[in-house]
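A.B. asks: next one to model:
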Amino acid sequence: MENEVCSQTEEALSAPAGQEEKKKRPGGHPFKGGKRKKWLVIALAAAVLAVVVLRGCGGKPAAAQTTYTEEQAAYRAISQILSGSGTLAPANSYTVTTLLQGEILTAGFEEGDTVEKDTVLYEIDSSDSSTNVEKAELSLNQARRSYESALESKYLTAKTSGTVSGLQVSVGDQVSAGQTLATIRDSSTLSLKVHFPSDDAASFYVGQGAAVTLDGSFETLSGSISAISGSDEVLTGNRIVRQVTIQVANGGALTSTQSATASVNGVGSSDSGTLQYKSESVLTAPASGEVAAINVSEGGYASKGQTVLTLGGDTIDNQVQSASENVRNAEISLENTQDQMDDYTITSPIAGTIVDKQYKAGDKVESGKTLCTIYDLSYLEMTLNIDELDISLVEVGQKVQITADAVEGKSYEGVITKVSVAGTTTGGTTSYPVTIRIDETDGLLPGMNVDAEIIVAAADNALAIPGGAVERGNKVLITSASPSAANALEDAAPEGYVYVQVETGISDDDYIEILSGLQEGDTVAYIKAEAQYSDIYSMMMGGPVYTEGEAGGPPDGGGPEGGPQG
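C.D. replies: A predicted model of the protein is given here:
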């Protein structure tokens, strides 16, 4: 039977770790420190059991001497604290660099100076860049003129206002460069230029009435003087005359082929002249192409600058497209050059303190070099890495106590501003960065190493016992004389002791809060970690092991006399 028990025990000890029941952590929340030490104790106890059983199965003594520590449950203050250390950093920092090279003309600041956002820090010689801007502007103007010329080749506009007449093309017709397409004339008013004796013309004035007599029909029309020449001319027979221009309203029958004479205040003109339209222009094709549209039909009125005809075709359309792209390229080139001009004046990107100045006025600087560094010291920050077991206890807004070795006897208050969900895993353990802000920073500087404590839970008057006294399943070993022994479990316990079920609350590195299952005056018994370390080391090294009969102790442990040691 003993061999059978040993065999079963060995099989259990050699079972894969994954087959063991998952251990639940005592207490309301996982917390690094005290609870992990407790489970280390449990792991070491398991090792003790393994050694005792295996050595017993080999025919050697099987029971080890176990030392218990007793302590009464009592009320005390417990604070569950997460602690760690980190390095202080400024609220914001900026390294000022240059994109250009050249001589620094001004650098009117020093290390330690406080600057506002957009304060001018450096001015670099920009004389070469000024010339480049002028060249870019000239290129843009040329590109725009070329584009306008290309548009004029596609969209044929009226040079003067008037009626479209003599339209010689239709939509779809092919035209060649220089071909006459239409005539645009203003025939509402005609003008007649004739000469009058110089002495008489000298007394005429603009706006004075005149009579125009048409040759052939001798019809007389009313008109008015619109211009008088200021210089004399000599006609045949040594007649000294001046040219006078008379405007006549067109009733609709007059044309530019009609000749006439005029008289002003009874003085007849020295010769005759031909009537001329007020304005007349011929529309010609600037390039070969196809008539894509007739925008103003025959007999229609076109204002000056209005599109009369639209030409198309691959050649014309490509010219317009190319000219448009050239304009945009020139605009971008000018914008880039102007931006480079702005880069010659370097301003502060943030408000802060100059902590490092690399260049001064008169220095030559190369592109990409660091000029200075600015810190925003309005507050400081630190990052605390929180273990995965504790991250659920941390939230934005929690207060943090900060201390620094460099500032003795003083503590600072911080507040959690960010809890990141981007964890980092190292050696099978994941931690999460938590950002802490410190507003009152007197005496603190960026780069200082500081310690931080986050009080995640606290109880001023909690019934507590040593954390190592809570065993797996939230069971606690107490003396049989304890008041709570009346609620003992049926689990086997050493002589003079019983197990009770408890409900736990918060804990610190040493003690754990008991919410139910115990009362003040109960005496708990547990194995101190250092005692277990000594026993295990002794057995591992082949030290003496006492069997139940030899030691006289209880099956579950105890002192040499069978009971716990106080």
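A.B. asks: could you use CA atoms for every contact and neighbour count after this?
C.D. replies: OK.
A.B. asks: separation between Ala89 and Thr441?
C.D. replies: Per Cα to Cα, to the nearest Å, Ala89 is found 11 Å from Thr441.
A.B. asks: which residue of this structure sits farthest from its center?
C.D. replies: Here the chain reaches farthest from its C-alpha mean at Gly237, the gap being 91.7 Å by Cα atoms, centre = their mean.
A.B. asks: ok, that one to Ser270 distance?
C.D. replies: 11 Å.
A.B. asks: thinking again about what came up before, what are the neighbouring residues in contact with the residue farthest from the centre of the chain?
C.D. replies: Residues near Gly237 by Cα atoms under 8 Å, 6 or more residues apart in numbering: none.
A.B. asks: let me know the helix or strand that it is in.
C.D. replies: Using DSSP states H and E, Gly237 maps to neither a helix nor a strand.
A.B. asks: to check against the first, give me the structure of this:
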Amino acid sequence: MKLPVLLKREVPSPEDTPPKSGSSPWKKRLLRKRVLIPAVACVVALSLGIHFFGGGQTALAADLTYTTAAVERRDITSEITGSGSLEAANSYSVTSLVDGTILADYFEEGDQVNEDTVLYDIDSSDMASSLEQSEISLSQAQRSYNNKLKDLADLTVTAPKAGQVVDIAVEAGDDVSAGQTVATIRDSDTMTLKVPFLADEAAGFYVGQSAQVTLDSTFEVLNGTVTEVSGVDQVLTGNVIVRDVTIQVSNPGGLSTSQTGSATVDGCASASGGSFSYLAERSVTAEVSGTVASIHVSEGDRLSQGGAILTLTSDNLEDELQSAAEALRNAELSLESRYDQLDNYTITSPISGTVIDKNYNAGENIETGQTLCSIYDLSYLTLTLNVDELDISNIQVGQQVLITAEAVEGRTYTGVVTKVSVAGTSSSGTTTYPVTIRIDETDGLLPGMNVDATITLDSAGGVLAIPSAALNRGNTVLVTADSPSAANGTLMEGIGGDSEQYYSVPVEVGVSDDSYIEIISGLQEGDTVAYIPTTSSGSFEMGSMMMIPGGGMGSVTISGGPGGGMGGGPGGF
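C.D. replies: Okay, the predicted model is just below:
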């Protein structure tokens, strides 16, 4: 028959779990450290057992010494405790991005400043000339780009006035130079007649006044409108002083520039006649050089003002436009960079907080990269704890944390878990995860102080409890024969000798701390549990390990979680 080997929770000493660099060492762990007795030790123990008791003889189970404890009601709290250094909610070292002389400073060490508050002004006189040069370069680049855009638009040749296309001077595929005539546009619907009137009479005429025009060839009378009255007197033969008056008439269809006529305005007749002219007839020229890609009209077609006549293409012009666009963008970026650099001469606070130190004052020279001052946001403090991988699943955002500091005696602060990181760090076979705690009540606390933190995982009040060492592997407990719950257990023959009998009882467990574990079911008040005590170092006596009926040996795992245990208990080994 196999004897149960009982377990006891072990609280590692600080030297067993040295703190990692930059981490917060745990003061306690929830009894999760496992120790495996090497197989070679078991072989040695077996040899010693055979030597003393003879081959095949059974080790005496009665030599095992059990400790008993009553099942009693207790308050149990499961918690994790760690320590670390406090940090400000946010901190910032203000550094210089330029070289120069500090013209003014606007704060002192210990001042409260708001975000974007001006801290320093640095001499920027050298920067002013560079900024002006960049502005000039941008203006030049913009003009060049606008001109290229206009040239690109001028590749489409349009009618400057409404009229009839009377001549197209080029064909598709022809190369055209800037200023070359490509077409002629004529407005033949409206004719003008310029005739002289006596100066005294013409002085009373006005633009828009009605006029009558008489054709010399047919004596036909056409209605017209005065469009211009000259302000210059002319002297005709016989010392007659006249002024030219221009009259506009609609072409009934037969008028041409070869015809002549006279006019009457407000009953006053012209001093002589004149020849008709077309209202508009002009040569259309190309504004830029290019190749005729297409012609959009034919001779005789009528066009409105701005109507397209033909389109040119120019690879050179498109390349020049692209270059002008790139030059413009470079000038814009250069100016933006200058303005950004100018901003660096006015140094503002990046955060709201308290000025912790001030390293430079007005009148001093600084260089790029030098730290001018440090600002801490002390609206709250934070603490980072590195939690063991076996415990991290028990930590959740929102859990309350009790904080104590040796520097502030008799005061307990309340914090809250704000972040549980999944980025673990492994060292010496152990992985820890950073947990961030926020402390809003900070009276008396300062960044850098060492504090202890306690995170309560679970608690139960007035529950049945047994010593943690009394729980065996498989969630079983040994009880004495006189315990009420022994009736539900299995007699462990050979254990206790003639003086005592023990029964193995299955139990359901709940909350546990470093010393006790809650019993939800399986035991009752009045029961007495039995277990093998540990030494002061938390280990079993080797002699007890060897005394296994039949001389058998097995590996031993020490584990402190509920239901954890060692081989050798009921169902073990």
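A.B. asks: quick one, longest helix in the first structure?
C.D. replies: For the first structure, the helix with the greatest residue count under DSSP state H is helix 314-343.
A.B. asks: spatially nearest residue to Glu116 of the first structure, not counting backbone neighbours?
C.D. replies: Leaving aside its sequence neighbours, Glu116 of the first structure sits nearest to Ala351 (Cα to Cα, 6 or more residues apart in numbering; 4.2 Å).
A.B. asks: measure that neighbour to Ser188 of the first structure for me?
C.D. replies: For Ala351 of the first structure, the distance to Ser188 of the first structure - Cα to Cα - is 72 Å.
A.B. asks: so which of the two has more stuff around it?
C.D. replies: The neighbour count for Ala351 of the first structure versus Ser188, taken as other Cα atoms under 10 Å, is higher for Ala351 (20 against 16).
A.B. asks: tell me the residue in the second structure aligned with that one.
C.D. replies: Alignment note (TM-score structural alignment): Ala351 of the first structure maps to Ser352 of the second structure.
A.B. asks: surely its match and Asp111 touch.
C.D. replies: No: using Cα atoms under 8 Å, Ser352 of the second structure is not in contact with Asp111, being 10.7 Å away.
A.B. asks: residues contacting Pro467 of the second structure?
C.D. replies: So Pro467 of the second structure contacts 69, 515-517 (Cα under 8 Å, 6+ apart).
A.B. asks: burial check on the residue lying closest to Gln180 of the second structure once chain neighbours are set aside, number of neighbours?
C.D. replies: Spatial nearest neighbour of Gln180 of the second structure, chain neighbours left out: Thr285 (5.1 Å); criterion: Cα to Cα, 6+ apart. Thr285 of the second structure has 19 neighbours, counted by other Cα under 10 Å.
A.B. asks: which residues touch Thr285 of the second structure?
C.D. replies: 157, 178-183.
A.B. asks: can you flag which of these belong to strands?
C.D. replies: 157, 181-183 (DSSP state E).
A.B. asks: any idea which helix or strand carries whatever residue of the first structure lines up with Gly510 of the second structure?
C.D. replies: Mapped onto the first structure by TM-score structural alignment, Gly510 of the second structure lines up with Gly505. Following DSSP H and E, one finds Gly505 of the first structure within strand 503-507.
A.B. asks: counting contacts, what elements does that strand pack onto?
C.D. replies: strand 74-87, strand 511-516 (3 or more Cα pairs under 8 Å, 6 or more residues apart in numbering; DSSP states H and E).
A.B. asks: mean distance, the longest one to its aligned residues in the second structure?
C.D. replies: What it means is strand 74-87 of the first structure. Overlaying the second structure shows strand 74-87 of the first structure at a mean distance of 1.0 Å from the equivalent residues (mean Cα distance after the TM-score superposition for the first structure).
A.B. asks: and Gly112 of the first structure, helix, strand or coil?
C.D. replies: Three-state assignment for Gly112 of the first structure (DSSP: H, G, I helix; E, B strand; the rest coil): coil.
A.B. asks: what does it align to in the second structure?
C.D. replies: The alignment partner of Gly112 of the first structure in the second structure, by TM-score structural alignment, is Gly110.
A.B. asks: so its match makes contact with Ile356?
C.D. replies: Yes: under the criterion of Cα under 8 Å, Gly110 of the second structure makes contact with Ile356 at 5.9 Å.
A.B. asks: comparing those two, which residue is more hemmed in?
C.D. replies: Ile356 (18 against 13).
A.B. asks: show me what contacts the more buried one?
C.D. replies: Ile356 of the second structure touches 109-110, 373-376, counting by Cα under 8 Å, 6+ apart.
A.B. asks: residues in contact with Ala406 of the first structure?
C.D. replies: Neighbouring residues of Ala406 of the first structure by Cα under 8 Å, 6+ apart: Met448.
A.B. asks: for Glu280 of the first structure, see how far away it is.
C.D. replies: 94 Å.
A.B. asks: about what we covered before: so who does the residue nearest to Glu116 of the first structure touch?
C.D. replies: Ala351 of the first structure neighbours (Cα under 8 Å, 6+ apart): 114-117, 376.
A.B. asks: residues contacting Asp363 of the first structure?
C.D. replies: Asp363 of the first structure is in contact with 103-104, counting by Cα under 8 Å, 6+ apart.
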